[in-house]
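1. pasting the structure only:
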């Protein structure tokens, strides 16, 4: 389902100083000197399009530094006057919106902790009605595409047409090299739902450390994201918040200069080669779906047989056998075991659904429980 969003193309309202579009600045505005000095260094790189800084900082636990507050808006104003860089600030309620707009902030963004709460997003949306200001919406903390889409729809519904999504990764119980798991498939799904929606990436919050920033930034550009938001501090070693994921303006330049910018479409002979390869994929996809349909017909026969003979739908030993054999076979074919397991689980889930439907035929008026495999 395509999202009906009334939005303007990114390039129509913000002009990148260089490619890719880069929004940078400290995680938190700490002192006037720190913010203004950082802004000057970022402006001198010639690569930064807008200056970001946290003024109000929603923290996980009380007692941590929760932002310098409204006084930081005056510092941002000075930084803008001296460097010419547009400014960007996170807002988490109507009061923040009003104060930021009054101070002349150019771009607002809705943070991950706000996106997760529709009440908060609606309050922000209501405060934005009648205002022509760019708004960027970060993905929610938890991996929920509907929450992300809902937040974008609420902001757009308030009349905001300069709208951007920010991919900053998702919270996960699994421990990995990332602070927040990228879960690129969710960002890709959002792009599929809203092809005209600009999406930029926040590698700083995905990584949680400066070592992986270049890797994540390159991955984002390879997925055709239109820009980056990276935290930069004049001296990260003494930063009051998220010190490990911030870089100096000089290091930021090194990261950006190492990135490879790839074209979304090719021309001439190269385009013809790509078209031929895609045709081959299309044909193989057709075969895959044909075989899948044949498989499901056999599943239906199995379901009917189980119903006639009072056999349970779920056969754990059979499922374990399929999983072990097919994953091993996939590995022998140089396919990722993780991919094979996810694919098999999806197929198995559909098989269970079909057999449950057959088992329950004629019992529509009786309460049913959804059966899922372990």
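-> Arrived safely, thanks for sending. Just so you know, these numbers come straight off a predicted model, no measurement behind them. Numbering: from 1, shown residues only.

2. only C-alpha atoms for contact and neighbour calcs from this point on.
-> Fine.

3. so for this structure, which residue is the most central one in space?
-> For the chain, residue 167 is the residue whose C-alpha lies nearest the centre (CA atoms, centre = their mean; 2.9 Å).

4. could you list every residue that touches that residue?
-> With contact set as CA atoms under 8 Å, 6 or more residues apart in numbering, residue 167 has these partners: 138, 139, 182, 187, 199, 200, 201, 202.

5. filter those residues down to the buried ones, ChimeraX style.
-> Buried members of the contacts of residue 167, defined by 16 or more other CA atoms under 10 Å, are picked up in ChimeraX with:
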select :138,139,182,187,199,200,201,202
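
6. follow-up on the earlier one: the nearest residue to the residue nearest to the centre of the chain once chain neighbours are set aside and residue 316: what is the separation?
-> In this structure, residue 167 finds its nearest non-sequential neighbour in residue 201, 4.7 Å apart by CA to CA, 6 or more residues apart in numbering. Distance of residue 201 to residue 316, given as CA to CA, to the nearest Å: 42 Å.

7. next one: residue 168
-> 38 Å.

8. more neighbours, the two?
-> Per other CA atoms under 10 Å, whichever of residue 168 and residue 316 has more neighbours is residue 168, with 27 against 11.

9. the spatially closest residue to that one that is not a sequence neighbour and residue 284, how far apart?
-> Excluding its sequence neighbours, the residue lying closest to residue 168 (CA to CA, 6+ apart) is residue 202, at 4.8 Å. Residue 202 is 36 Å from residue 284, where distance means CA to CA.

10. structure B:
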């Protein structure tokens, strides 16, 4: 269990209730675009407006944000529309400028979270402030790096802290821009139970038609809120056009989301415990089966060593993968799950055989 010194996040005059909703464009492009989108966000019923001022891009030449000149636009939104405003920061200069312009919420982006030096610089710049800070997961699925960034910010005296789950980069092609790998934020919640977790379905999906699906799954996992990219005219957005929706579309999405109770009463508890006990029993059976499988893999390794046969047999591996995925599909198991499962099993078998071969 990780210990953080946390306080409940609230904003002046706004008691945040689940689900929080932070909405606005990926990037601030022009003052007109920012203000018009903010008006639509307010009309849709949302109270926290986001816009990227500095945009770290993968390759040079892409739009990297308007920079500091966009901060007065957010200040105008705050003053004239009464919305709270937030933006991403990547270094100490960004922190100083954002606070100077009255920004209400800051968040640390995925690329920055991956760099402890950059996170420490931001943490040092935040000392003496009480501004709420949200920390996105690092680009790669590294829970310890994510927790480390949260600890650095917390040790700087920031107690109003939350995590943002925005998915993880993967070489494999999936339907997502960044694979959610839900087990990682679930483990974060287990390690730091009092830490709020917000989902960023825009960056997980990469496409607007998946935003509702991902948002609902996040709420089903008892996440605390959503950070969604909303633009007055998404198809004309200067960055990440395919993953943005209009504020009105976001309102429709939010109204469709079903909120389930995070706790259950005493009566269903017996049934739930019984179901969990069944899972425990089945998991034990799975572990015992894997143990037996590895014992056979080791026997094969000894045979290969005695007969001077290479460990990797590509044809056999292909046969196993194709056969198991075909059988699993008939059982309703996804191709992606089966691929990961048997890749892991195969790798462990190879590792054990390699130890035998070289003992």
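-> Happy to help now that I have it. The model shown is predicted, which means the values in this text are computed figures rather than measured ones.

11. still on that earlier bit, in strands, which of the contacts of residue 167 of the first structure fall?
-> Counting by DSSP state E, those place 138, 199, 200, 201 in strands.

12. show me the contacts for the counterpart of residue 148 of the second structure in the first structure.
-> With TM-score structural alignment as the criterion, residue 148 of the second structure lines up with residue 150 in the first structure. With CA under 8 Å, 6+ apart as the criterion, the residues that contact residue 150 of the first structure are residue 118.

13. hmm, who's touching stretch 126-140 of the second structure?
-> Against stretch 126-140 of the second structure from outside (CA under 8 Å, 6+ apart): 9, 95, 104-114, 143, 145-146, 149-150, 153, 156-170.

14. distance from the chain centre to that stretch, please.
-> Its chain's C-alpha centre and that of stretch 126-140 of the second structure lie 15 Å apart, by CA atoms, centre = their mean, to the nearest Å.

15. what about it, start to end distance?
-> In stretch 126-140 of the second structure, first residue to last residue: 25 Å (CA to CA).

16. in it, which residues are buried?
-> Buried residues in stretch 126-140 of the second structure, counted by 16+ other CA under 10 Å: 126, 131, 132, 133, 134, 135, 136, 137, 138, 139, 140.

17. for those, give me TSV that also has distance to residue 228 of the second structure.
-> Below are these laid out as TSV (distance: CA to CA, whole Å):
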residue	distance to residue 228 of the second structure
126	25
131	21
132	18
133	17
134	14
135	15
136	13
137	16
138	18
139	18
140	21
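
18. all strands of the stretch 1-150 of the first structure, in order?
-> Using DSSP state E, counting those that start in this stretch, the strands assigned to the stretch 1-150 of the first structure run over residues 21-25, 50-52, 87-91, 107-110, 135-138.

19. in TSV, list the ones you listed along with distance to residue 335 of the first structure.
-> Listed next are these as TSV, based on distance: least, CA to CA, whole Å:
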stretch	distance to residue 335 of the first structure
strand 21-25	35
strand 50-52	42
strand 87-91	42
strand 107-110	39
strand 135-138	33
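
20. most neighbours per residue, which of these?
-> strand 50-52 (a mean of 28; mean count of other CA atoms under 10 Å).

21. can you give me the helices for the stretch 201-350 of the first structure?
-> 203-207, 213-222, 249-257, 268-308, 316-332, 337-359 (DSSP state H, counting those that start in this stretch).

22. winner for burial among these?
-> Taking mean count of other CA under 10 Å, helix 203-207 is the most buried of the helices of the stretch 201-350 of the first structure, at a mean of 27.

23. mean deviation of that helix from the second structure?
-> Comparison of helix 203-207 of the first structure with the second structure after fitting gives an average deviation of 2.0 Å (mean CA distance after the TM-score superposition for the first structure).

24. ok, stretch 340-348 of the first structure next?
-> Following the fit onto the second structure, the mean deviation recorded for stretch 340-348 of the first structure is 2.5 Å by mean CA distance after the TM-score superposition for the first structure.

25. report the aligned residue range of the second structure for that stretch.
-> Using TM-score structural alignment, stretch 340-348 of the first structure pairs with 338-346 in the second structure.

26. same thing with stretch 226-233 of the first structure?
-> Using TM-score structural alignment, stretch 226-233 of the first structure pairs with 224-231 in the second structure.

27. separation between the corresponding residue of the second structure for the residue nearest to residue 167 of the first structure and residue 290 of the second structure?
-> Superposed on the second structure with TM-score structural alignment, residue 201 of the first structure falls opposite residue 199. Noted for residue 199 of the second structure: a distance of 34 Å to residue 290 of the second structure, by CA to CA.

28. next one: residue 145 of the second structure
-> Counting by CA to CA - residue 145 of the second structure and residue 290 of the second structure are separated by 30 Å.

29. could you do residue 27 of the second structure as well?
-> 49 Å.

30. again, but for residue 318 of the second structure
-> 20 Å.

31. element containing residue 174 of the second structure?
-> Using DSSP states H and E, residue 174 of the second structure maps to neither a helix nor a strand.
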